[in-house]
Structures are given as structure tokens and as C-alpha cells.
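**Student:** my questions are about this predicted structure, shown below with the sequence.
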Amino acid sequence: MSSKRCYFHPGVNSLLFGLPRDAVLRDKWVQFMFNSVPENYNKNLKLCAAHFTEDSFINLNQFNAGFAQRLFLKDGAVPSLSGEGYVYGPQPSSSQQGPSSQELPATSSICEAGCQTDSAHTETVAIQISIKMRSVGTQLSVGTLRDVHVRSKGIQATVSSQDVGTETIPMLPDIQLSSTPVRGSIFRPSKRLRLELEEEDEEKQTESEICVEPHDSTFHPESVTQESELRIDPVSNYSDKKYIVFESCLREIFESCPVCKAKCDVRQRQIGTFVAFTQLCEKCQHYRRWQSQPVVGSTPLGNLQLCAATYFLGGSFSKLQKIFKAMQLQTVQYGTFRRHARNFLEPTIIHKWNRDQQHFIQQLKERGKLAVAGDMRADSPGHSAKFGSYTLMDMETNSIVVLQLIQSNEVGGSYHVEKEGLKRCLDKLESCGLVVEYIVTDRHPQIQKYLRERNITQYYDVWHFEKAVSKKLLKLSQSKDCEVLKKWLKSIRNHLYWSATSSVSGPEKVAKWTSLLNHMQNIHVHDNPLFPKCEHQDKTTSDYKKWFEKGSVTLRKVEKITCNKRVLKDFEKLSHHFQTSRLEAFHSLVIRFAPKNVVFFYVGMLCRLYLAAMHYNENVHRPQGTTTQGQAVFKIAFPKSKKGECTAKPVKTDPTFNYVDDLMSLLLHEVIVDPTPYVEELHQITIPPPLSSDFEKPSKEDVIARHVSRFSKGVAGIQHTVQIDQETAGGSGEQHKTGRRPSHVVLSSPSTS
């Protein structure tokens, strides 16, 4: 049994349909193909799309527009057309068609596809397929490729086919290729991607190579005309593994044609971590395009993930860039990193923090009143801090509840930042319907007054109190007549913690602390009725040099430091249960995300504080590590504060970074799809003006004219000659220019400049 066979271009399997499973419908198909239903026929017969009417397809419009890779038939569709003159597939846009937009004969390589549509007596012939092709131009935005406006037009390709018999070998046509490579379906050229080259040192390509390259920046729709199209690849899972691949190894894949093994013309396109290769075999016209990573809109996904991972983990992009440069590993420029941070990463961080905070506050409402600890952290040492962040921590869960960032020029100086930060934190809790039972802080005078006015119970942290007292005692012990005090420093510290954290309060608590003076005289019976005798056993010793003499000058100096009026008043308010040590640990963690030797913008500092809080809240309850035998793991340390004393520190399990996974998922599945609502949420944050806005900015020329080196000598208004140090920049620069050592240079004072 012979049949008519349809010949199609390579890769048009999406236009072939196998016989349906339903027996009745399958008989109708076979009846159309053979004018009867033979008893025995091949069950793998296929029909092409040309034998169905347009209303037989579910997604014909999407397929013609290029948004679907294959056609799908409706249930119950039956072939009814002879198949001549029908062409399905996406066509080029007609908005820029040239004068020759008429139907052209199609020329392409042809292969046999099993479409049986004629009766048994018919000879096998090839069906001529006509394809409508038009000249298409893509308008690129101003400044995209060069400083001048460039308009790139695709070249009209003439495609033809031949009628051949069964004994004829398919002929490979000559294809005229344009600067826009053909990919995907054969019925249309690939969509041209908009490219914005803002890092000239990254892309070392010719003009013809960068026509189809994606840009690694924020896409601006208003800069692209209606005819321009962007290909959007499906977003891959961000957990896909990545590898370091050498360029020479990649080129080996594309140097030879996989069909005829001839040498191919290979072109490379690269931006950041993204690289793409186009391969064209001039012998068999085999064409292939390969890219190293998916492209979301017009942004390579790998570039975005690299920036996101660096930011979300609190890393330094400048250090990462130096590492990449040292091993010639391609990466994006700092400008690209900042654009991604501004448009995608920072809105993601702000949204996740606000969402987590709302969820945590809902849990706190069920508990009732809160016991919190508060403290401020400055971004730099001393009284010249630019930023101050105040944090409130829930004492029950040791989790960060509220975090506020204040810039010094908002409150008139860094000295007032702590009070303003506490005020904003308490206002935030009050606006959420939470009531603070008491708060544990340090002994800052402004904080004491503010909490008194707000009728909030305040307790002091024991460590801050002990640090202040120990510092004064250490200074006193360094004097010649108080050397005996050195033997008592550790005991005084232990006694302070014991008496401060005891379950008693009020006068009895103070009595335990003041009993220190009796201990230093080897007296363990006290006059205070609330604390008449020490709880420990009496110890006898023959070394009387370590005891203080009653009424001695040294003892009176110690009493003046440890038992003065303010110390006793503050000692009564020391917190006996909760302390701020966990909060100090959080401040140490912040240094990893926001080092004090790096200057950040307001939003950048706020986002890094939020990242540190997310990391801390996730790992605050990390358990201590254990050995295979179940024993707790410790490490030996020699802390500086212990003066060489060896201590054992527990070793906890490795921290987790689930919050980074949540941020990545939010970024790639929601923010990158529609960043508008997330950017609007970021813009709701009130950003104070920079510190330099308070000063008048002179012109750059005036500043340069007033610049004089601190090593220059002379009288104002008089030009003078000085010897130049050969290590200075000016001396070495002059030496390189002239090729000889400069002997002198004439300098002028600011008044004559």
C-alpha cells in the first residue's frame, strides 16, 4: 500500500499528530487517509496540521504568535483538508514590512515525515509548502549599542523548496542568514532581545555579536518600540547546581558541526556570568544557539542570583569582585549589583521582614504583657556615628521584636539617637497593641528619665553595672598603696553577680552587696537584720596580708566606689532574671552584615540590620553540639578579658540559612515577576537627607584650588620652592612623565591660588 507523504522542515514534529485512541474517531482519520478503513494498517501513522481547519486547534493563536512550541488538537477533531496551501506557525510582524511582503516560496532542508493522506494507488510525492515571509526591523533604544541611534533591520531570506520523488535525495538549500539568528520554529526568526551595554569593559564584542544579547539591568519598557520583542525563558529552580566551566572547554563543543563534522563559525556573547554561543555550519547550514543560564525578561538569572546571594548573606561585593578577578572568573560590575539591589533585592528584604514581624507580633499578642531588653548600636565608634540602631528583644524567646534605624541629623546629633530609637520602638509596639511590663537596659541617664515619664518599669543589666564598677576598681588597684585590691577583683565580681541575681529584692538585696566590705575584713556577721550572717562557712587562713585593715585608707577608697549613693540606688534596680547578654551577642552578629569600617546608605544599612535579625532569630535556639557518644562539645579559649585565664566555651551546631532560601524564593517567584508593589513598599520608608545636605557644597574647582598638602612650607601669599619627597604621588608622577628625578616644584598658598 502506497501513500502520499508530506515532507517537512527539520524540527516540525510539533505539527504532526498521531492517530487518536478512540476507535470511532480513529476510523474517521483512517477513512480520510485511505478513503476506506483497511483491516491491517500501521498504528503509528501521523497526520500534519495542514489537513485540519483552523477551528480544530486549541492554541492556534498562541502558536502563531510564538508563545507555544507545538499545536494541540481539540477533542474530536477530524481532518478534512487536502493539505495544500496551508501554513501554520508564527509569522514575522507586519508592522515594518518592506515593499516585497508578498508570499514567497519556502526553501529549507526537508525530511520525510510519516503523513499518509492519499489512496493506495497514488505515487509518493512531496508537497510544496509555501511560507509567508516579511522584512522585519527591530528598533533599539537610544544609547543601547552606541552613542548614536542605531536601527537594525533583519535581512529578508528567500526560502524555496522543490518537488522530489521517492528516489530523490533531499536537497539542502542555501540560507541567507541575517544578524538575527534563527532559532526555535522554522517559520520565524528568533525574537530580538534588547541589550543595554552599560559596562563596556565586560562586553568585548563586535557590533554584529551584541544584537541579540540580553542586558543585565533593569528593563525600561518605554525605551523599546512596539516592534521590539523580548524572549522570556522559564525560570529555573534557584537551587539548580552551578559549575565553573572554562571558555576553552565550551568552545570545543561548538567548533565542529554535530551533523557533518565540518568546522563551524562560532560567535560568543558574554555579560557578567552569562555567556551564549551561536554555531553556524556553512557546509550543511546547521544552526544552534546555546546560553549558559536562563534569562528572566532581559536579565540573566545567574547574575541576579550572584548579587542576591552576596547581599542576603551580608557579604562584600567588592571583595567578591576581587576574588573573581584574581581567578579570571567573569562577574557583573558594581553598578549592576547596585541596580539589582535597588530594584529587586532590597524590596525583597523589606517585604519579608515586615511579613515576619507581623506574624511574630500576632503571637506576642496572645501572651499579654512583654518583658523586653533594649540597647543601641552605633555604626562607628565614638560620638561621630552616622547611624544608630535601637533594638528591642523579647526576653521569653530571645528574639528580635522591633528594630529602628536613626540617622544622627534627624535628632541633632549622635548623643540623642538612643532616646529617639527607644521612643520609636515603644511607639511601634504600642501601635500594634502590645504592652511592655518592664524593660532591661543600661544606665543611660536620658533613658532613665524618658522611661520614668512614660511610666514603664526599668531594670538595669548586671553586666553593664559590673563593668563600670570593675573599671574603677582596676584603676584603683594600680596605685601603690592599693596593691592588695588586685587579689580581690575576681571575688568582688563574683560577689556582685551573686547578690544582684539573687531572688530577693529591695533592702535585703542591697544588704547582700554591702556585706562585701565585711568580707574584705574577714567579718561574716553583719549588723543588718535582714542579712545578719553570711550563708557560706567560715574559712580560716594564716595569710593576713590579703585582708583589709579596719578603717584603712584603702578600704575607705573601695567603699567610696562600691557603696556610694548612686551605686546603691542603681544596685537595687538590677535585673535579677533577664539580662541583655543576648542583645549584645546580636550586636556582635551585626558586624558581619554591616562592618563599622564600611559606609552604607540609609536603606542599605536598614536592610543589613534586617538580615542580621533574620539570621539571629532563626539560630537563637541552636543546641550545643554533641559527640557520637552523646557528650557535650566544648572548646578551650583564652579571652582577652580574662587576662590569660583559660576558659571552656560550648560549641553549638552549625547555623542554618533557611531565611536565605525564603528570600531567594520570594525574589525569583514574586518580586522579579512584578516588582512594582514591593518597590512601593520600600518607598514608604522615610529616608532622611544625607549628612552633607546641611552644608553648602562649593564647586569642585574651588575645592581643588584651596587644596594644599600638609607637608608644604611657606608663608601665605608667597610662592616658594620645596624639595619633593620621592615617595609622594606628585614626585613619582613627575618622575614617570619626564623620565628624570624632579628637583623642585613651585607651590602657592591658598591665598594666591
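**Tutor:** Alright, I've got the coordinates. Numbering: from 1, shown residues only.

**Student:** CA atoms for contacts and neighbours, from now on please.
**Tutor:** OK.

**Student:** helices along the stretch 101-250 of the chain, start to end?
**Tutor:** 247-254 (DSSP state H, counting those that start in this stretch).

**Student:** hold the first one in mind and look at this next one:
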Amino acid sequence: MFNTTSQQGSSSQEIPTTSTLHEVRCQSDPIETVATEIKPKMRSVGTQLSMGTFSNFHFRSKGIQAKLYGHDVGSETTIMFPDAQLSSTPVRGSIFRPSKRPRLVLDEEEESGLHVEPNDSTYNPDSVVTQESELTIDPQPDHSDNKYIVFESCLRELFVSCPVCKMKCVVQSRRRGTFVAFIQLCEKCKYHRQWQSQPIVGSTPLGNLLLSAATYFTGGSFKQLEKIFKAMKLQMMHYVTFRIHARNFLEPTIIHKWNRDQLNLIRQLQEGGHVAVAGDMHADTTGHSAKFGSYTIMHMETNKILDLQLVQSNEVGGSYHMEKEGLKRCLDKLESNGLAVDYIVTDRHPQIQKYLRDHNITQFYDVWHFEKGLSKKLDKLSKMKDCEVLKKWLHSIKNHVYWSANSSESGPEKVAKWNSLQNHIQNVHVHDNHLFPKCEHPDKVSRDPTKWFQPGSIALHKVEKLLYNKKVLKDIEKLSHHLQTSSLEAFHSLIVRFAPKNVIFPFIEMLCRLYLAAIHYNENANREQATTTEGQAVYKFIFPKSKQGECTAKPVKIDPTYNYVDDLMSLLLQKVFVDPKPYADELHTIPIPPPLSSKKSRGVAGTQHTVQLDQETTHDGMTTLTLRPR
């Protein structure tokens, strides 16, 4: 934040012989200067400022950067601030200088009465050196350093008295988000130094960037985090700064990592030939009023997300058409990377059926989606007065759907087993179809003879009409007999953690949050089941709402890992933040559809004029809507 310069003065103050420190690379310094010999040496470890820590003048800050200055030879340094409109008492120590690194982010206003314009440079750590050693910031900052919560009152205690003459010092502080810096000046012996709470890379405090990255990469909400910080009086940056970090650094990092991981996964699968996949769409809101629809393709054998496409409703003329467009883009992506699809398991969306049929791609239906739709009709039918006997068979019919699909190898065999239910509910267990001539259960006499359907009854007629119509038999034949989309539904549940449905996101942020969910899922897709100390598998009982009070034993998995967050942090600090241009160019290749309201016009009540709703984006990333007459 603070650049120092020494201005040669004419003051005749006595030069102490204990220690002298010479500042180089200052604008007003002569080219050749001579410094007196430095006898004592100082060393600071952490923030311990006792006299014993200054046994060596060589200064190195471990974990916390600090600037330590001795007496200037015949010179006087003064703090000067770039904003001339804000008056401040000059203090010896530093002077601001434009940063050598181009400013890429817009940080929030600094506090403590000192204002910095949005495009002004800040402290350059390379601008001040000592004769013995140079105080520099690690060119490759590491996010793995531990961070702590420190009270301001505890920090100020470290700078109250001069470590040389023990006199009371003048202390000034500055804050930018989570960053704080202190300047200490002793008016008696002219000892002064500068301390900062975190490294500054270019013009960006590293702590602010890491806080934005940790919030975004873990799928967190800045607004929720802000509430926590305000409740605890923790200092943090503004939302505008968070969005600038996201736009310039975080989102390019996510896009690059997803593209790299996706390419590596596809290359691994290319060696195995054709692949079996599952596909389904997730909408950001329920019903047919969704703005975004994300279509996901999952490799069923490895349980990994292969591709994910985000579609906005105004791209395809309405939310009903988003699923077909998403599937088309996913299949085109796999085809462009040389990955052929053997078959795909989806739901029974009519547009999906027609598209896959036209492109000669084998399609199977997910059993859960089929059983869910059929169960709703059966539940409604069982509530009728003449069909009360159906209530005793609801659970068995649902199980029969899964058994017919999973125990069969061909479509006709599935239909034959499904048709056997028509005889079974009438207590007839021998069938005319040679593919399934007899029920596989053991023969036994029922204890409740009233549970059977009577031949020619109204209940039997309605059940047969529902279960054995042409459309149901056609769907039974195409049920998936091996793999289902249950894992894909679990991924859709995970999306809600990264992109809640009650929050409206712009297109790129929504896409990045979907990619984060996919990266998290792929890392933890095949977690093992947790075991006790004796090696027994652990289960938990759940009571799903769909089962109306029936419990289910669900295996408990080991805790998920978040190694991808460390990978994103390393990529951000070591590559993207150093040179963001190639990563930003990669993000800009993604086509962004116009907002839903970009072409909407509204009439003004009571007049004959119409206006055009225009959208403008300001320099700080905020969006404004303007009504203009047409």
C-alpha cells in the first residue's frame, strides 16, 4: 500500500551511531549514496516485538510482512496520499507511487479517513529495500498459510512504544477489506516502520482474493458470509470487489479446470470404445417457467459426469424445449471429442424420444421415472370406491416393475413378465407365454383370500385398462435392464447446494456453479461405505416422503473430500492471477445469451407511447435497466 521515498533535506539533526538504514530505488535519491555502517541487527519473528527480537538488524518477516526502517542520513521522509481532496497530517515514512503492475481489480474504498480512487495504484512491495536485505513478497504466494482472527486492540499494543527508546509513538492505520496496515513513527529518535497483515500482490491484498475464492469455490454465498462477518465485527471487502474477483480470476479458473478435467476423462474413455450414458435435465425452478435448464450426461459405469450444458429459455423459445437442446449439445460435445455413445438412459420426454429415434441412438427408459408416473395413477385409482382391493397390491406392483426390468435381457421378456401380473393378481400362476410360462415364487395358500381380484370385476377391468394399454406395454419393453439414472438424480440434489433455486444467478456464474458441482461429484463419485471399528458396514434409516412413513436402510458413505478446492486455489495463484489473459480468453469463447428482458417492450399506462427496456452494464459489473421511448 505504501511506497517510500527519501527526499534530501537540509535539517541539521544529529545522526545516531547505533544504526542507519539506507533506502534505495527512491525517486529523489542520488544515484550514489553512502550509508554508515550498521552495527546492531534486528530480527522479527511473527509479531513479537520485545527487545530481544532485535538482536540482529537483518529483518525477515515470517508469515506477516513488515517494513522496518532506521534513521535516514540527512534526509526526511513524509507520507503523502494521492487524493488531494482529503486532508491528512503528513507523517514521516512513505509516499505513494503508481504500481508497476497493471491494476486488474477494483478494490473497495480504504478506511481510516484515507480514500483511494478505484483506479489508483497501491503499495508496491518491491519499492523499498534495505542495504542488508530486501523485504519482498513471495513471488509464488501460497494459500496454505494458516490465518488467525486478531483483535485490533491487540495489534495496536505492538506499536504503542518505540522498541529503541521506549517512547510513545505515533501510529496510523489503513484498511482495505480484510487487509490492515500500521505505520509506527517515533518523534524522538525518528524510528519508523510499516507492518501489514497480509501480502499484497500487485495491487490486490491476497487475503481479500483468497476469501473471495474460498467462498466461490466451495459454493458459498457472499451475502450469507457477509452477515456472519458483520455479526462478529470482522472486516471484509464489499460485494463489488467480490464480483470483480470472480469475473477476472475465479470464473476463468473454474472454466479452465473443468475443461481440463473433462478432456482427461474423455481421453480415458476413448480407449474402451462405445460408452453407455445417462442423461437428464435439471431446471432452476419447478414447472414450465424456468429460466435455466442444465442437461447432464453421466458415464454409467464409472459414475462420472461427462458433460454438462446450460440452456437459457429464450435461446430455444421456451423452457419446454430446453431439455432437447441440452441433450443435443451434450451429444455433439461427445461426438466432437471422438466418443461414441452405445445407448443412453433417459426419462420419457417426447422430444427426447423423437430426437434419439431420428439419430439412430438406442434409448432406454429409467425405471424410477416410469414407476413414479405409474404409481401416481395407481394411487388415484385405489381411492375409488370399487377399487379398494387395489390398495393391498400397490407395493407389490411397484416392485414388479423393477423386477420385470432388472431380471430380463430383452424387451419381449420384460413384457412377458409384466403381463404375468394380470394372472397373478387373480391367483393364477401359470401363463401362456413361453418366455415366462410360470411364476417363480413357491406355491402356497394365501391366508387372506379377499386380496385376490375377482374375474370380471370392475376393479380388475380398471386395473387392466391402466396397466396393459398400448403405451404402457411399449414403455415396459424399453425399460433399462442394467443401469439407472439414480446417480444422476443424486447429482441434481447436489446442484442445489452450489446453485440454490431461490437465488438468481447470471449465466456465467450459474454455469461455473454447475461446473463446481460436477467437479465435486466426480471427485467423490465412488466413495466407499463407512465401517465400524469391527469392520461392519454402517447404515442409517431414513423415512422418504414418497414412501409415506415406510423406512429405508441407506448405506452411510465416508466423508467427502475437497481436494479440488486446493487445486483451484493453486491454479488461481500460480497461473491465473499471474497472467489472467489466456484464461479470460477461454471464458470469452462461451456464448452468453441475452437477458430475458432484453427485447421486451412495455406500454406506459394512460399514454399512447411505448418504451424499450434496455440493459446496460456499468464499469463495476452492476446491471442497470433503462426505459427508452421507441
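**Tutor:** Everything's here; your move. Since the model is a prediction, treat every value here as computed from it, not as a measurement.

**Student:** quick TM-score on the pair, please.
**Tutor:** The TM-score (TM-score structural alignment, normalised by the length of the second structure) is 0.81; 553 aligned residues with a Cα RMSD of 3.4 Å.

**Student:** next one: the alignment partner in the first structure of Val170 of the second structure from Arg355 of the first structure, what distance?
**Tutor:** Superposed on the first structure with TM-score structural alignment, Val170 of the second structure falls opposite Asp265. Using Cα to Cα, to the nearest Å, Asp265 of the first structure is found at 52 Å from Arg355 of the first structure.

**Student:** just Leu60 of the first structure next, same as before
**Tutor:** Distance, Leu60 of the first structure to Arg355 of the first structure, by Cα to Cα: 42 Å.

**Student:** which one's more surrounded, the two?
**Tutor:** Leu60 (20 against 11; other Cα atoms under 10 Å).

**Student:** alignment lookup: the more buried one to the second structure.
**Tutor:** That one, Leu60 of the first structure, aligns with nothing by TM-score structural alignment.

**Student:** near the residue lying closest to the match of Val170 of the second structure once chain neighbours are set aside, how many other residues are there?
**Tutor:** Distance criterion Cα to Cα, 6 or more residues apart in numbering; nearest residue to Asp265 of the first structure, sequence neighbours excluded, is Leu280 at 5.2 Å. By other Cα under 10 Å, the residues close to Leu280 of the first structure number 22.

**Student:** Leu280 of the first structure matches what in the second structure?
**Tutor:** For Leu280 of the first structure, the residue aligned by TM-score structural alignment is Leu185.

**Student:** what about Val604 of the second structure, neighbour count?
**Tutor:** 11.

**Student:** gap between it and Arg628 of the second structure?
**Tutor:** 11 Å.

**Student:** shared neighbours, the two?
**Tutor:** Val611 (Cα atoms under 8 Å, 6 or more residues apart in numbering).

**Student:** what do we get in the second structure for Asp356 of the first structure?
**Tutor:** By TM-score structural alignment, Asp356 of the first structure lines up with Asp261.

**Student:** can you report how many residues lie near that match?
**Tutor:** 13.

**Student:** grab the nearest non-local neighbour of Pro98 of the second structure.
**Tutor:** That would be Ser121: by Cα to Cα, 6+ apart, it lies 5.0 Å from Pro98 of the second structure.

**Student:** which residues sit in contact with the one you found?
**Tutor:** 97-99, 103, 203.

**Student:** now for these, which pair is the farthest apart?
**Tutor:** Arg97 and Arg103 (13.1 Å; Cα to Cα).

**Student:** report the contact partners of the match of Leu280 of the first structure.
**Tutor:** Counted by Cα under 8 Å, 6+ apart, Leu185 of the second structure has contacts 91-93, 162, 169-171, 191-193.

**Student:** what's the most distant pair in those residues?
**Tutor:** Val91 and Cys162 (15.7 Å).

**Student:** the match of Leu280 of the first structure and His192 of the second structure, how far apart?
**Tutor:** Distance from Leu185 of the second structure to His192 of the second structure, counting by Cα to Cα: 4 Å.

**Student:** identify the contacts common to those two.
**Tutor:** Joint contacts of Leu185 of the second structure and His192 (Cα under 8 Å, 6+ apart) are 92-93.

**Student:** what residues are up against Glu508 of the first structure?
**Tutor:** Contacts of Glu508 of the first structure (Cα under 8 Å, 6+ apart): 530-531.

**Student:** biggest helix in the second structure, by residue count?
**Tutor:** Counting by DSSP state H, the longest helix found in the second structure is helix 251-270.

**Student:** buried ones in that one?
**Tutor:** 251-258, 262, 266, 269 (16 or more other Cα atoms under 10 Å).

**Student:** repeat for stretch 526-541 of the second structure
**Tutor:** Ala530.

**Student:** please apply the same query to stretch 329-344 of the second structure.
**Tutor:** 329-331, 333-334, 339-341, 343-344.

**Student:** dump the residue contacts of the closest residue to Gly89 of the first structure other than its chain neighbours.
**Tutor:** Spatially, and ignoring its direct neighbours in sequence, Gly89 of the first structure is nearest to Asn64 (4.6 Å; Cα to Cα, 6+ apart). The contact partners of Asn64 of the first structure, taken as Cα under 8 Å, 6+ apart, are 88-91.

**Student:** who wins on neighbours among those?
**Tutor:** Gly89 (23 neighbours).

**Student:** right, and it touches Phe63 too?
**Tutor:** Yes. Gly89 of the first structure is in contact with Phe63 according to Cα atoms under 8 Å; the separation is 6.1 Å.

**Student:** so what touches the helix or strand hosting Pro582 of the second structure?
**Tutor:** Taking DSSP states H and E as the criterion, the element that holds Pro582 of the second structure is helix 581-588. Residues from elsewhere that reach helix 581-588 of the second structure (Cα under 8 Å, 6+ apart): 248-249, 251-253, 255-256, 576.
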